[in-house]
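No letters, just coordinates:
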């Protein structure tokens, strides 16, 4: 998935997080930078309007600057220190259930409309990854 995202859209930092809304957390199941974002780490789900839009409406979150990311990323200082300033969080939904998200970060203003449109090419492969993962592991 990481290689596909890099070749298709471009990405400096790539993570995948699996959702467990019943338990109230997401678990990182892949990270291109395990020192900064270790795999299997968890964080609480913030059940806000962004999460609702991603889950219910399958709306991809896009922020193209650090200013746009303020308030949505508690780890914004770490993101900035890694040279990132724009983000795409693509929800992965199957059978009406939020499986997780694919998260791409790169330099400020990197994810313009043309790159955001390319993210659609990642939906089916990402769904396959999460379904395979969930068939073998409890999130």
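Thanks, I have the structure now. In this text the structure is predicted, and so the values were computed from the model without any measurement. Numbers count the residues shown, from 1 in each chain.

can we go C-alpha only for contacts and neighbour counts from here?
Noted.

where along the chain do the helices fall?
Counting by DSSP state H, the chain has these helices, from start to end: 2-8, 49-57, 66-69, 76-81, 113-118, 123-136.

Rebuild those helices as TSV, extending it with distance to residue 36 and mean neighbour count.
Listed next are those as TSV, based on distance: least, Cα to Cα, whole Å; neighbours: other Cα atoms under 10 Å:
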stretch	distance to residue 36	mean neighbour count
helix 2-8	16	15
helix 49-57	23	15
helix 66-69	18	15
helix 76-81	8	14
helix 113-118	25	12
helix 123-136	22	14
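
Presented hereafter is structure B, for comparison with structure A:
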């Protein structure tokens, strides 16, 4: 295993996802269940989206219901979808992104984090989900390392 884990694994994942599926913005969120929050642990754009930022889990929200609890990916195909899903949609658009996919990373039937890819409008499709599933499973060791440190 490379030095500097789990960051080295997440940086390699970033490159692999960019090549296989594509993204302009990529982040990895890790759930801290004891604090009831999501923390950004990795980003390819640290200026506008720095690591370490934490947001409370909003149990009434679509992200919580679909991605975290149900373990289903959420695809935002258009900017209107992004506007409904993200409070920072203007910042997202300023980065050249008008579509997104939030893909759950799960272990033992429980979501431990998510892979979040954003790109130009209409970029992500259902056809991308099998590949994202494989990438999410490959992310489990890195996220388990992060969870064990929390």
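Great, that's in hand. This one's a predicted model, so the numbers in the text were calculated from it and none came from an experiment.

Could you dump the helices of structure 1 into a markdown table with distance to residue 32 of structure 1 added?
A markdown table is the format used below for those (distance: least, Cα to Cα, whole Å):
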| stretch | distance to residue 32 of structure 1 |
| --- | --- |
| helix 2-8 | 8 |
| helix 49-57 | 23 |
| helix 66-69 | 20 |
| helix 76-81 | 13 |
| helix 113-118 | 20 |
| helix 123-136 | 16 |
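
just so I know, which of those helices lies nearest residue 21 of structure 1?
helix 49-57 (10.5 Å; Cα to Cα).

Can you tell me the closest non-neighbouring residue to residue 89 of structure 1?
Counting by Cα to Cα, 6 or more residues apart in numbering, residue 89 of structure 1 lies nearest to residue 103, which is 4.4 Å off, once chain neighbours are set aside.

Am I right that the one you found is in contact with residue 63?
No: here residue 103 of structure 1 does not reach residue 63: they are 11.5 Å apart, not a contact under Cα atoms under 8 Å.

Now list whatever residues contact both of those two.
87-88 (Cα atoms under 8 Å, 6 or more residues apart in numbering).

need the contact list for the nearest residue to residue 38 of structure 1 once chain neighbours are set aside.
Nearest residue to residue 38 of structure 1, sequence neighbours excluded (Cα to Cα, 6+ apart): residue 31, at 6.6 Å. Neighbouring residues of residue 31 of structure 1 by Cα under 8 Å, 6+ apart: 13-16, 37-39.
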